[in-house]
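J.: Just need the structure, nothing else, for what follows:
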Amino acid sequence: MSDLKSTLTEQMKDAMRAKDKVRLGTIRMIQAEIQRVEVDERVELNDERILAVMDKMQKQRKDSITQYLAAERPELAEKEQQELEVIKTFLPQPLSDTEIAQIIDDAIAASGASSMQDMGKVMALVKPQVQGRADMGSISGLVKQKL
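T.: Sure thing, here's the model as predicted:
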């Protein structure tokens, strides 16, 4: 079992003991999503893939919050916000702007990229380093600026 999976299991037990319904429900939702991916793909996920799953869940929560606030449903947005906070506790610390810029510069140098046609090569090098620690949409924009 991966380290992240065992951490999730321990945190779930702690949430049960503390009777923290929001945290418990969110952790169970994360575990269900991980299990769904494992069953669909017939593989056991490693920590990197689990982070990718949780990153996707984080994006979904952010989108939901935006939509609920636009629809004037603050109670639903609050629930999504609480889930988002729990998910963030399992993701690595976000990267600073200078760290992101350095990773992008290193990837451009390593791939020898010189034009927009080389963006795929750069993104292939950048993505594993920033997964779960930065928004890939903003990373893509920064790479476009630099190329």
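J.: Please make it C-alpha for all contacts and neighbour counts, starting now.
T.: OK.
J.: Spell out for me which residue occupies the centre of the chain.
T.: The centroid of the chain falls nearest to residue 55 when counting by Cα atoms, centre = their mean (1.6 Å).
J.: Tell me the secondary structure of that one, please.
T.: Going by DSSP: H, G, I helix; E, B strand; the rest coil, the secondary structure assigned to residue 55 is helix.
J.: In contact with it, which residues?
T.: Applying Cα atoms under 8 Å, 6 or more residues apart in numbering to residue 55 gives the contacts 91, 131, 132.
J.: Enumerate every residue touching the first one.
T.: It refers to residue 91. Applying Cα under 8 Å, 6+ apart, we find residue 91 in contact with 51, 54, 55, 132, 133.
J.: so after the helix or strand containing residue 11, what's the next helix or strand?
T.: Residue 11 is part of helix 3-18, with elements assigned from DSSP states H and E. Toward the C-terminal end, the helix or strand that comes next after helix 3-18 (DSSP H and E) is helix 21-41.
J.: Could I get the buried residue list for that next one?
T.: 23, 24, 25, 26, 27, 30, 31, 33, 34, 35, 37 (16 or more other Cα atoms under 10 Å).
J.: I have a second one here; can you model it like the first so I can compare?
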Amino acid sequence: MAELKTRLQNDLTAAMKARETVTAGALRMALTAVTNEEVAGKQARELSDDEVVKVLSREAKKRKEAAEAFEGAGRAEKAELERQELAVLETYLPAQLDDAELASIVDKAVEAVAAQLGETPGPKQMGQVMKAVNAEVAGRAEGGRVAAAVKSRLTS
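T.: Have a look, this model is predicted:
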């Protein structure tokens, strides 16, 4: 079993014993998402830690979007609950890259693609650059941030 999944299960048990309802709820939803991912497809399989991190990233994104939607609808108490659940999930995710680190990774990827093509890549080669950047970033930055950084680098 993946270490991260085991840690999630142990932390859920501890949160339930301590009667931490927000933490227990967030971990319960995260474990449900992991289990759903394990049984999706033609046959059940066990997820690796990297795959569990991807599922947790997806769940964190859902919490962030839900908080924004609740805030926009004037339901501050529900938005706050979503933010608290997001904070719980973020403790299990790798640290996010800051803008300078992301820009550095994008620059390296652009140079690698330029060396491969023999010319400076433009907006048409965004897919190639994105592929190289995403391999390096591996869940430490949201896809939208990565795409924006690559696009601004290629158009400048």
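J.: Report the TM-score for the pair.
T.: Once superposed, the chains reach a TM-score of 0.91 (TM-score structural alignment, normalised by the length of the first structure), with 147 aligned residues with a Cα RMSD of 1.5 Å.
J.: And residue 87 of the first structure? What does it align with in the second structure?
T.: Matched to the second structure by TM-score structural alignment, residue 87 of the first structure sits across from residue 89.
J.: Okay, that match and residue 95 of the second structure: tell me how far apart.
T.: Remark: distance between residue 89 of the second structure and residue 95 of the second structure (Cα to Cα, to the nearest Å) = 12 Å.
J.: between those two, who's got more neighbours?
T.: The residue with more neighbours, out of residue 89 of the second structure and residue 95, is residue 89; 22 against 11, by other Cα atoms under 10 Å.
J.: Quick check: closest non-adjacent residue to that one.
T.: Leaving out its chain neighbours, the residue that sits closest to residue 89 of the second structure by Cα to Cα, 6 or more residues apart in numbering is residue 60, at 6.2 Å.
J.: Could you find the counterpart of that neighbour in the first structure?
T.: Per TM-score structural alignment, residue 60 of the second structure is aligned with residue 58.
J.: where do the strands sit along the second structure?
T.: Assigned by DSSP state E, the second structure shows no strands.
J.: follow-up on the earlier one: of the buried residues of helix 21-41 of the first structure, just say which sits nearest to residue 68 of the first structure.
T.: When the buried residues of helix 21-41 of the first structure are compared for distance to residue 68 of the first structure (Cα to Cα), residue 26 wins out at 18.6 Å.
J.: Wait, the closest one touches residue 80, no?
T.: No - between residue 26 of the first structure and residue 80 there is no contact under Cα atoms under 8 Å: 9.9 Å.
J.: And the residue of the first structure most remote from its centre, how close does it get to residue 146 of the first structure?
T.: Among residues of the first structure, the one most distant from the C-alpha centroid is residue 114; the distance is 29.1 Å, by Cα atoms, centre = their mean. Separation of residue 114 of the first structure from residue 146 of the first structure (Cα to Cα): 9 Å.
J.: quick revisit: neighbours of the residue nearest to residue 89 of the second structure, how many?
T.: Residues near residue 60 of the second structure, counting by other Cα under 10 Å, number 23.
J.: again, but for the one 10 residues further on
T.: Other residues within reach of residue 70 of the second structure, judged by other Cα under 10 Å, total 17.
J.: Also the one 4 residues further on?
T.: Residue crowding around residue 74 of the second structure was assessed by other Cα under 10 Å; the count is 11.
J.: In the first structure, what sits opposite it in the alignment?
T.: Superposed on the first structure with TM-score structural alignment, residue 74 of the second structure falls opposite residue 72.
J.: do you know how far its match is from residue 84 of the first structure?
T.: To residue 84 of the first structure, residue 72 of the first structure is 19 Å away according to Cα to Cα.
J.: And residue 30 of the first structure, by the same measure?
T.: 11 Å.
J.: Do you have the helices of the second structure handy? List them.
T.: Along the second structure, counting by DSSP state H, helices occupy 3-17, 21-39, 49-72, 76-90, 99-117, 126-137, 143-155.
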